[in-house]
Structure formats: structure tokens, C-alpha cells
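*Asks:* following is a predicted model, sequence given first.
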Amino acid sequence: MPNIVAKIRFLSTAEGGRSQALPSDTFGCPVFFEGIPELSSHGYDCRILISEVPEPVQPGDEVEKVRMLFLSPDEVLTQVRLGARFTLWEGKTIAYGEVIGIDME
């Protein structure tokens, strides 16, 4: 399934991030890409495969390599590039990330 691999830093609770750890299997939220005109008009629904991360993800943690799936992969993956930066949204910004890999298969 097409996806991106990302490095994500979740904001700590003190920085305005989540107050609890992420669910242990998948986590869904909108992602907003920066600096990509074709993707900057709105957020895109994604699923982050937290189950592939060995430890629970707490507020303030950085995840070095996690896969993200999109409900509209054809729209997102044709425009996103390595190094693209993004934010994750859950009623507020909860994380910042960078695309470090793209898998079109």
C-alpha cells in the first residue's frame, strides 16, 4: 500500500501537545503540508502506523521512522517530496514532521 515514511516530533503537553500517549495500533488525524502549493489548501486524513514503533509514543517523543497511510494517496503521494515538512492536527497542532521516504507500492 502506498505510504510515506516520516520522522515526527510530538509536542509535549507543556508545549500544547496531547495529554496522553498515542493509541498503540494506529492513530488518525489530519496532516497539513508546508511549502507544497498543490497540497497547502487543506489537511489530508492520514493513519500513522504506531504499531510499528517499538515503544509507546508519549507527548514530547520523537519517532525516527514511522509509516503514514493516506485516505487519498493518489492526491498526496503524487505531490509530496522527500524533505517535505508537515504538521499533525488534533484540534490544535500536536506534532511536526518531515518526509524521509516515499513508497509508491
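*Replies:* Thanks, I have it.
*Asks:* make it CA atoms for all contacts and neighbour counts henceforth
*Replies:* Fine.
*Asks:* quick check: which element contains the residue with the largest distance to the centre of the chain?
*Replies:* Residue farthest from the centre of the chain, counting by C-alpha atoms, centre = their mean, is Ala14 at 20.3 Å. Take DSSP states H and E as the rule and Ala14 turns out to sit in neither a helix nor a strand.
*Asks:* that one and Asn3, how far apart?
*Replies:* Here Ala14 is placed at a distance of 31 Å from Asn3 (C-alpha to C-alpha, to the nearest Å).
*Asks:* before we go on, here's another structure to hold up against the first:
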Amino acid sequence: MTAKPDVIINVRFKTADEGGRKTALVGNFYSCPLFVDGEGFDCRVFLGDQKIELGERYLLPVKFLNRDFVVPKLMPGKPITLWEGKDVANGEVSEVLPDA
């Protein structure tokens, strides 16, 4: 991970049968909007080169493209949704990290 994350999320990616993605996520990061209270914010979810299996729960660091717009809306336990043309993952904020 090259950028310092803003938050840690506890998230579960929906399976294809649940209307989520059709394949697992692989790579170093996943780019998508993160929705909180119906408002979307561009972010990078850091995967750490691990394979993210659908239907499993993960603690993942997130970096927002504009921290100042979203971090004031977040606190531990706040529900979030990841979006990829449809809701693909649901979870909550686990931790809000201090600014660099």
C-alpha cells in the first residue's frame, strides 16, 4: 500500500446469487464509490494482493480521493456500501484513522 488509508472497513462482498459480483477480487486495490447515507465517494480499497472471496467478511483499509468530504460523516459502526454499477458489498466502518 503506497497511500495512507483514511478508514478501515469491515465488509462482505455479495455472491453472484445475492446479486453481487460474479468473480472474486484480486490485485493490490479495488476502485469504486463507497456510499454512506446515500452519498457516494470515490475511493481505493486496498486488497493487499490477497484474493477477496465473495460471501466472506474482510477488514480492509480505504483511501478516499477527497478525505475532507467524507471522513466527517464517518464513525465506527457507520453502515457503508460499495458500488460497481450495483451494490456489491455491505459493511460498516471499523476505524477512522488520523490524517497524515
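*Replies:* Noted; the coordinates are in hand. None of these values were measured; they are calculated from a predicted model.
*Asks:* picking that back up, quick one: map the residue farthest from the centre of structure 1 onto structure 2.
*Replies:* Under the alignment (TM-score structural alignment), Ala14 of structure 1 pairs with Asp17 of structure 2.
*Asks:* equivalent analysis for Phe32 of structure 1, please.
*Replies:* For Phe32 of structure 1, the aligned position in structure 2 is occupied by Phe35, per TM-score structural alignment.
*Asks:* quick one: contacts for that match?
*Replies:* Contacts for Phe35 of structure 2 were tallied using C-alpha atoms under 8 Å, 6 or more residues apart in numbering; they are Phe41, Ile80, Thr81, Leu82, Trp83.
*Asks:* now swap in Gln58 of structure 1 and tell me
*Replies:* When contacts are counted by C-alpha under 8 Å, 6+ apart, Gln58 of structure 1 touches Phe10, Gln20, Ala21, Leu22.
*Asks:* who wins on neighbours among these?
*Replies:* Most neighbours among the contacts of Gln58 of structure 1, by other C-alpha atoms under 10 Å: Phe10, with 25 neighbours.
*Asks:* tell me which element the most centrally placed residue in structure 2 falls in.
*Replies:* Relative to the mean C-alpha position of structure 2, the nearest C-alpha, by C-alpha atoms, centre = their mean, is the one of Val45, at 5.1 Å. In this structure, Val45 of structure 2 is located in strand 39-46 according to DSSP H and E.
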